[in-house]
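Undergrad: 3D model of this:
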Amino acid sequence: MSAPRPSNLPAPFDRLSADGRTLLALAGVTVAALLLRLYELGGRVFHWDEGRVGYWTLRYAASGQLEYRPIIHGPFLRIVNAGVFEVLPATDATARLVVALVGGLLPLSAWLFREHLDRGELLALGGLLATTPLLVYYSRFMRNDVLVGGFAFVALGFAVRALDTRCVGYLYPASVLLALSLATKANTLLYVLCFLGAGTLVADHRLVRRVRGGEDLSAALRAWGSRGVDELRTAAGDRHPAAFLVGHALGLGLAFLAVTVFFYAPRPDLYQAVGAPGMWGGVLSEATVGSARKLTDLWLSGSMQDNPYLQYVGHEAETLIHTAGVLLALAPVGAAADWYGRGSREGAADAGADAGEGAGGGKIRVPTGRNRALVAFATYWALASFVGYPAATDINAPWSAVHIVLPLSIPAAVGLTYLVREAASAVATADRETAALAVALLLVVGAGLVGPNVTYWNSANPDHTEMVQWAQPHNDARSTIEDVEAVARTHEGGTDVLFVGIELPSREDTFYVDDESAADQGGAPGGWYDRLPLPWYYERAGAEVDSLPPDADYDEALADAPPVVIAHEDDRETVAAHLDGYRATAHELRLWNFEVVFFVEEDALETARERGAGGA
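TA: Below you'll find the predicted structure:
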């Protein structure tokens, strides 16, 4: 037996196994990811999409009324954030908190793949999940994409652990996480299709290799089936295999159903059913069949597929190049290294030294071969997502690339580890040319991760559109929005905020809503959407809001105007002529071409400031 290798680690860390040190390092990466997402989380003004979901969350919290509307995705954020707002004040930061936590904890999920990735690759995967600019930006954004993708990614990790350990218990958190993913967005169905497709391809490759090795196809299939039956019997123990299988299938189904019903059941019907068992049939039907019907009706309407596919593909590629270029470059390296390479250097170097080591989380079985199923699976998954998402999405937006970046991170982690080891090997053997090339590539990788994160930090800049979706207001609107909130909190009696409707080529009734209450329950007339994200801010301030139709008589309508009037820039001079004693400030509520003027009464603002009623 060889003597143990000397260690330069401090005594407490030296006593940890290699696996324990890996897990501790992943925990450190996760803490850094959380800090990166939580720091200045409320620094960017709400995006339009954040504004509408935030407004409907506040309305749900106030009214207790909620039902599933597929056009605004799953009810997860509205339900969970309503609970958050019972504990914490409703701010931009607290509204984004749940998404930031899920995105920040994602690097820790790399540990679930420890049977398939070596220690360096696990840390690289955690690091890429922590720092890839697209994931950082949309983990700091109150939208469902990081949630649906993150929950599905971790669900896959638990399913992989179940296969690795032959422990069916891992499938229960996988079932719950998959249900949580579905509660955020119907994209979960695309994840399941990608998983099935990628899994089929990986199984087919293995089968083809066995046949090419001289084994008969039917014999190979029989061998797989026989091994599956033997493993089922071993797992069942004293129970009958059929009873074991059916029992766990029911348990997994019930776990999935319980989460799905909790989120998709209409409110307050769900809570009323607790005291009235006769309501459960209707509640369960509406949460499952009813929700599925609504989603199907939306999908079959044709509006979700009415997009120029090639244009969307090109936009997806551009987004990936600018916001996840490092992963896009490293993933082919990792896939090729795994396919054609000789496996893990760490496996060759450490297999003997690590023999006999154990860790509380389970010993990492360092892969020493090539053509690993996980790497191939993730590569196929990423390719399917790149091809499929431009066809499935109805909005040409950067956030859809999140669903490509997540699977891409696995082969990219393999590629990054390969480059690091090649650089270390070249330095050790004094191969200056190779070492210089590898180090240069690693510096480019570092710049590709740090640069965009710095550029897009709380950005609302029209020059940075690859990451920032066009409906993002400029950050200079923050102070004016806070002034309006302050005035709304202190103004007593009547309308606090009045929107002046206008006819524009994009919408004839911009800003105008005939019935303000029509926007309360997850849907709204067209003109209301042009106000976003302002409804979120004014709802939390308790403002009384009204609007004028585009053909209104301003002499009459503005004769006794409320303390805040909001109009489009094209109406600025006309409206200003009727508002003496008002301060006018213009802001872009999109990245470009949608300038809005805020008229705030000077006396009302002075009163609000004296009372200290600033925005939250």
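
Undergrad: When you work out contacts or count neighbours from here on, use the C-alpha atoms and nothing else.
TA: Will do.

Undergrad: what's the first-to-last distance across stretch 533-552?
TA: Taking Cα to Cα, to the nearest Å as the measure, stretch 533-552 stretches 24 Å from start to finish.

Undergrad: this one next, for a side-by-side:
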Amino acid sequence: MKAAVFTTRFRERLSFEGVFLLILLATIALRFLFLDLKLFHHDEAIHAWFSYRLLTEGVYMYDPMYHGPFLYYVTAGFFSLLGDSDIVGRFFPALLGTLLVLLVYPIYKLGYLDKKQTLVAALFLAVSPNMVYFSRFLRNDIFIAFFTMVLLVALLYYFERRQMRYALIAGAAIGFGMSAKENMPIIILIFGVYLLYLIWTRKVQLPTHWIRDLVLGVLVAFGIMVAFYSSFGAHPELALTWWIQAIDHWMAMHQMQRLGGPPYFYILLFVLYEIPILILAVVGILQFIDIRGIIFRWREQRMGRAGTPEIGDGAEDREEVPPTVEPLPVEQRLGFKDHLREILSGTGKIQPVDRQREFARFAIFWMFLSLAAYAYIGEKVPWLILHQLLPMIFVAVYAMTTRKAVIAAVASIFLIGMTLHVAFTPADINEPIVQVQNSEELREVFAKIDAADRVAIATDNYWPLPWYYRGENASKLSYYSQKVSEPTIYSGDFDVVITRDDDTYPALEGYTKEAYRLNYWFSYEENKDRLLEYYFLRNGNVGNRIIEVFTKAPAGTTA
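TA: Coordinates of the predicted model:
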């Protein structure tokens, strides 16, 4: 009796909303705990520095090399409110990474996901190694993932509620996304094509006031883009020309393949970090196309042909079932012009839709086009996996039976373990998710710089030093961008001299020399002959840049 009462109370407390709240709390913990555990990545330091300059000097002008202006204005805003630090720089990405999980709930409320699908999708978003890692990362891609979800939810609610405010929210999501990074048009194109399909097949119907809502949504989007790309009026010439610069730059990067890789580059990352989601997505696709039903019907047909009854064994008594005739599509029955007229006027009958199945169809379409787009794009960098992972999660949760949900929950143990490894290891890690990450060895270099009065940076590989030595601390650093003559060093009376190991001094009189890793990255060439071993042990050699630090010996000592 007591066991039955306990079970009942346990189930009551573990309601759907309760479990969703627990997942959300786990999301918050994984995004916000120890945000400054690791030094800023090379790109993070640059982004933070530009944001700091915007705050302190009012200097900013769009450069496609560093993506859209949204990151810099928002980060500068947080710096002004909370102070400039690594934690504050990563605060907004962590916030959006948390809200991304929360946005699954309104999709459930509209009936496009059931409870099991919602909980598993939220769980995957919460503990996915890539989602966590890049939510703790001052780059634009988590912004795009968030605005993609806002756009999705806004469109679903617009066609459900048919209210202008959702069109305005969709326009704002597009405007902010376009102001964040140049890959937002891929999302808009994918969503737009599928929306046209839904409208043409009468699975959704345009409201009678759709033209007004479209115009207002477009105005909101363009207003946001003009404001950001013109630097709020400081550079009005960029308001209408920024997109030309963006296309020219990224076409050049695509051709150059500065950070190239094979078309299957992201599949390898999925296998390394997200393999439970990848496998369940494959299962979801097979469930969607009903592969078991296809096999069963194929076997039935083969058995039927093999055992076709002859005359006299009862075959003549069987009723012949006429073949099923599919009705003609609406546009063929009405004629193209009449069908188009009904669509644009928002009249006519809507086709009945299984919401969960249609949402799965959309997610599969979204996933495959995203995989194809980023397989084609020449620039292969780990953070672009987010835009392929987001739809894959929704494909993975299709037809979420209890058995499949249990498998997903158990598989999440792998995701959590990998997340703890890549996001919470307080040391350099040999992982492809990391690219040009500043080494933790720099903390020892920082200690030497902190103790010095004058420091010479005699190399062009000096990031993240401008970020970590900004404001009043910047005055102690002299940047030369290359090795200078030894008399220049001695006459400058520098306490610390920093060079790159391939352009350095054999020795400097009166100085001790030590080598440190500046930054590092996963090296495929160093590990290609031991990939299976690497998969399980996660060890091996890394590519890196080495700096040499010359520290002046104290007076009265011999270097």
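
Undergrad: what's the counterpart of Ile186 of the second structure in the first structure?
TA: Under the alignment (TM-score structural alignment), Ile186 of the second structure maps onto Leu190 of the first structure.

Undergrad: against the first structure, where does stretch 149-159 of the second structure fall?
TA: Against the first structure, stretch 149-159 of the second structure falls on residues 153-163 (TM-score structural alignment).

Undergrad: can you pull the buried residues of that stretch?
TA: Residues of stretch 153-163 of the first structure classed as buried by neighbour count (16 or more other Cα atoms under 10 Å): Phe153, Val154, Ala155, Leu156, Gly157, Phe158, Ala159, Val160, Arg161, Ala162.

Undergrad: out of these, which are inside helices?
TA: Counted as lying in helices by DSSP state H, out of these, are Phe153, Val154, Ala155, Leu156, Gly157, Phe158, Ala159, Val160, Arg161, Ala162.

Undergrad: which ones are touching the residue nearest to the first one when sequence neighbours are not counted?
TA: Take Phe153 of the first structure and drop its neighbours on the chain: the residue closest to it by Cα to Cα, 6 or more residues apart in numbering is Leu406, 7.4 Å away. Applying Cα atoms under 8 Å, 6 or more residues apart in numbering to Leu406 of the first structure gives the contacts Leu129, Gly149, Gly150, Phe153, Ala382.

Undergrad: related to what we said a few turns ago, the match of Ile186 of the second structure and Tyr380 of the first structure: what is the separation?
TA: Applying Cα to Cα, the value for Leu190 of the first structure to Tyr380 of the first structure is 14 Å.

Undergrad: returning to that earlier point: outside of the match of stretch 149-159 of the second structure, which residues touch it?
TA: Applying Cα under 8 Å, 6+ apart, the set of residues contacting stretch 153-163 of the first structure from outside is 106, 109-110, 112-113, 167-171, 173-178, 406.

Undergrad: mind redoing it with 10 Å?
TA: Contact partners of stretch 153-163 of the first structure, identified using Cα atoms under 10 Å, 6 or more residues apart in numbering, comprise 106-116, 147, 149-152, 164, 166-181, 191-192, 195, 374, 403, 406-407.

Undergrad: about what we covered before: okay, the ones in helices among the buried residues of stretch 153-163 of the first structure in TSV with distance to Leu605 of the first structure next?
TA: Conversion of these to TSV gives the following (distance: Cα to Cα, whole Å):
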residue	distance to Leu605 of the first structure
Phe153	49
Val154	49
Ala155	51
Leu156	53
Gly157	54
Phe158	55
Ala159	57
Val160	59
Arg161	59
Ala162	61
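
Undergrad: Could you single out the nearest of those to Ala287 of the first structure?
TA: If you rank those by distance to Ala287 of the first structure using Cα to Cα, Ala155 comes first, at 22.0 Å.

Undergrad: one step back: mean distance between the match of stretch 149-159 of the second structure and the second structure after superposition?
TA: Here stretch 153-163 of the first structure is compared with the second structure after superposition; its mean distance to the aligned residues, by mean Cα distance after the TM-score superposition for the first structure, is 1.5 Å.

Undergrad: nearest to Gln472 of the first structure, of the buried residues of stretch 153-163 of the first structure?
TA: Nearest member of these to Gln472 of the first structure, counting by Cα to Cα, is Phe153, at 27.8 Å.

Undergrad: Gln546 of the first structure: helix or strand, and which one exactly?
TA: Just to correct that, residue 546 of the first structure is Asp rather than Gln. Here Asp546 of the first structure sits within strand 545-548, counting by DSSP states H and E.
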